[in-house]
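[1] below is the structure, and that's it, no one-letter string:
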């Protein structure tokens, strides 16, 4: 399958280009790292493959509408996540 044909089929299926899809996956993974592992934006950006923290911050804000720090803080509050050590203790008692 040629690249142009792949792009047409991918976009018909995913409703986005392959590049935008990969960017979306990387940004969602970084957001999860910041929420679940309490990673900084710079650490999360590097772990999902961004070489430039400033580019990551720009793309993150464009995609989610908030800075990485604001998004992580808001979602941690909304989900009221317990630290991982507290979750392990809860799981052991059930």
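    Perfect, I can see it now. Note that the coordinates shown come from a computational prediction; the quantities given were computed from them, not determined experimentally.

[2] make it CA atoms for all contacts and neighbour counts henceforth
    Noted.

[3] remind me which helix or strand residue 55 belongs to.
    Using DSSP states H and E, residue 55 maps to helix 53-64.

[4] take this one as well and set it beside the first:
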């Protein structure tokens, strides 16, 4: 209603701009926020997953892997190792 269009029209326009459905876009934002929490705040995987709305850590891990190419624990280890290498350079 706020956008002045039907739900199907909104979804169509949203997808044309973002290449994602609103649900996919929201999921991606949640996963990005969880990753930020784990990297910058040192949040545990389960804490970050629950903080962004996941009830199942297993579901979070699957979806995280799809977006970032590896499960969260492996991504955290690789990203932190990469940061140490860059800091030493």
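    Received the coordinates, thanks. This structure is a prediction, so every number in the text was calculated from the model and none was measured.

[5] just to revisit the earlier point, what range in structure 2 does the helix holding residue 55 of structure 1 sit on?
    Helix 53-64 of structure 1 corresponds to residues 57-68 in structure 2, going by TM-score structural alignment.

[6] list the buried ones in that stretch?
    Buried residues in stretch 57-68 of structure 2, defined by neighbour count with 16 or more other Cα atoms under 10 Å: 60-61, 63-65.

[7] now do the buried residues in the top helix by length along structure 1.
    In structure 1, taking DSSP state H as the definition, the longest helix is helix 18-36. Applying a neighbour-count criterion of 16+ other Cα under 10 Å, one finds 23-24, 26-35 buried in helix 18-36 of structure 1.

[8] what's the distance between residue 36 of structure 2 and residue 56 of structure 2?
    19 Å (Cα to Cα, to the nearest Å).

[9] can you check residue 34 of structure 2 too?
    14 Å.

[10] what touches both of these two?
    Common contacts of residue 34 of structure 2 and residue 56 (Cα atoms under 8 Å, 6 or more residues apart in numbering): residue 49.

[11] could the buried residues of stretch 57-68 of structure 2 go into CSV alongside distance to residue 5 of structure 2?
    Compiled in CSV, the buried residues of stretch 57-68 of structure 2 are given as follows (distance: Cα to Cα, whole Å):
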residue, distance to residue 5 of structure 2
60, 32
61, 35
63, 30
64, 32
65, 35
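
[12] farthest-separated two in these?
    The span of the buried residues of stretch 57-68 of structure 2, defined through Cα to Cα, is set by 60 and 65 at 8.5 Å.

[13] matching residue 6 of structure 1 against structure 2, which residue comes up?
    Residue 6 of structure 1 maps onto residue 10 in structure 2, by TM-score structural alignment.

[14] please apply the same query to residue 23 of structure 1.
    Using TM-score structural alignment, the partner of residue 23 of structure 1 in structure 2 is residue 27.

[15] okay, that match and residue 5 of structure 2: tell me how far apart.
    23 Å.

[16] equivalent analysis for residue 80 of structure 2, please.
    To residue 5 of structure 2, residue 80 of structure 2 is 45 Å away according to Cα to Cα.
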